[in-house]
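K.L.:
my questions concern the predicted model and sequence given below.
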Amino acid sequence: MNDNFNQKQVLQKLEHFCAYQERCHAEVISKLYSLKMAPDEIDNIVVQLIEGNFLNETRFACSFARGKHRIKFWGKIRITNELKARQISSTNITLALKEISAEEYITTFDQLSERFWDSLQEKNNLKKRKKFCDYLLRRGYESNLIYDKVKVLETS
């Protein structure tokens, strides 16, 4: 048992931690380890958080996908990879990606790509293409979308 906190105090602390912002199981477990909790206590607290609806992996994944797309303008590939890194199940990842409508996705992609293309000062067309493609690939957009867009932007 941890000397600094009893299990009830830790549960309250973690309820606040989860209520403040959606969390995935991995973040909560990491937080509990940082509080030097024993593995059986961690399991017990995680179960209580799930039962109290403070911790919900599906809700986290959907919120994460919406937020990263709308605020950071990430593409589906990057969102998927980030969720996998947080040990989210493929079922929840699929549900999360459905939170982003096809129209919203394409609109965001078009706005981001056009704004970035216009901001590039590169005179060499090949270098400009490379910078453009690399930027959007890092953002997690699909290569076929990027290459189609670069063809359109070059001719305009």
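P.N.:
That came through fine. Since the model is a prediction, treat every value here as computed from it, not as a measurement. Numbering: from 1, shown residues only.

K.L.:
going forward, measure contacts and count neighbours with C-alpha atoms only.
P.N.:
Fine.

K.L.:
tell me the buried residues in the helix or strand hosting residue 28?
P.N.:
Residue 28 is part of helix 25-34, with elements assigned from DSSP states H and E. Using 16 or more other C-alpha atoms under 10 Å as the test for burial, helix 25-34 gives 25, 28, 29, 32.

K.L.:
same check on stretch 127-147?
P.N.:
Buried positions in stretch 127-147, judged by neighbour count with 16+ other C-alpha under 10 Å: 128, 129, 131, 132, 133, 136, 137, 139, 140, 141, 146.

K.L.:
below is structure B, check it against A:
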Amino acid sequence: MHKTYTVEEAKRKLEQYCAYQDRCHAEVLQKLKSMNMISQACDVIITHLIEHNFLNEERFAKSFARGKFRIKNWGRIRIKNELKVRDITRFNLEAALKEIPDGEYIEAFHSLAEKQWDNIRETNIQKKKKKLFDFLIRKGFESNLIYDKLSELAAQS
């Protein structure tokens, strides 16, 4: 037997859920569905959360981008793709990417690439370059940045 919630109980529960950490609309809807709320109740609750600033997609997108960049060292491509999966609007997606200053982005990219290059235990230079390329692509960095860095690192070796 599933616990049932009144709209008021669900509102309080979702307020806490959103206050704990910024959420996107898709996460909130998923949570409401897991609580077996009917779609009319979901609409009422989501409207309430937006009106009371518990749910703010632009704020979510910006903090998501900052966090994934600073903590997980993700590049702009990966951040953009992850936000798209969460149905973030193009406007909020662009605002989120502006949260990452260009200088800081380039600095983080070079630092990550050099650290990873030093950690790759591979004597064959082509294999080593491929490993670094794959790593940086997975992290979501732009291929033109990666190619330039690979040339620079290979020249130093």
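P.N.:
Thanks, I have it. This one's a predicted model, so the numbers in the text were calculated from it and none came from an experiment.

K.L.:
mind checking the TM-score on these two?
P.N.:
Once superposed, the chains reach a TM-score of 0.98 (TM-score structural alignment, normalised by the length of structure 1), with 155 aligned residues with a C-alpha RMSD of 0.9 Å.

K.L.:
off-centre distance for the helix holding residue 28 of structure 1?
P.N.:
18 Å (C-alpha atoms, centre = their mean, to the nearest Å).

K.L.:
stretch 34-42 of structure 2 too?
P.N.:
The answer for stretch 34-42 of structure 2 is 26 Å, by C-alpha atoms, centre = their mean.

K.L.:
could you do stretch 60-70 of structure 1 as well?
P.N.:
That offset, for stretch 60-70 of structure 1, works out to 6 Å (C-alpha atoms, centre = their mean).

K.L.:
swap in stretch 81-93 of structure 1?
P.N.:
With C-alpha atoms, centre = their mean, you get 9 Å for stretch 81-93 of structure 1.

K.L.:
show me what counts as buried in that stretch.
P.N.:
82, 83, 88, 92, 93.

K.L.:
what about the helices in structure 2?
P.N.:
7-20, 25-34, 39-51, 57-72, 76-85, 90-97, 102-119, 125-139, 143-156 (DSSP state H).

K.L.:
which strands and helices sit next to the fifth one?
P.N.:
Pointing back at helix 76-85 of structure 2 there. Using 3 or more C-alpha pairs under 8 Å, 6 or more residues apart in numbering; DSSP states H and E as the contact test, the elements touching helix 76-85 of structure 2 are helix 57-72, helix 90-97.

K.L.:
that helix to helix 102-119, inter-axis angle?
P.N.:
110 degrees (axes from the mean of the first three to the mean of the last three C-alpha atoms, to 10 degrees).
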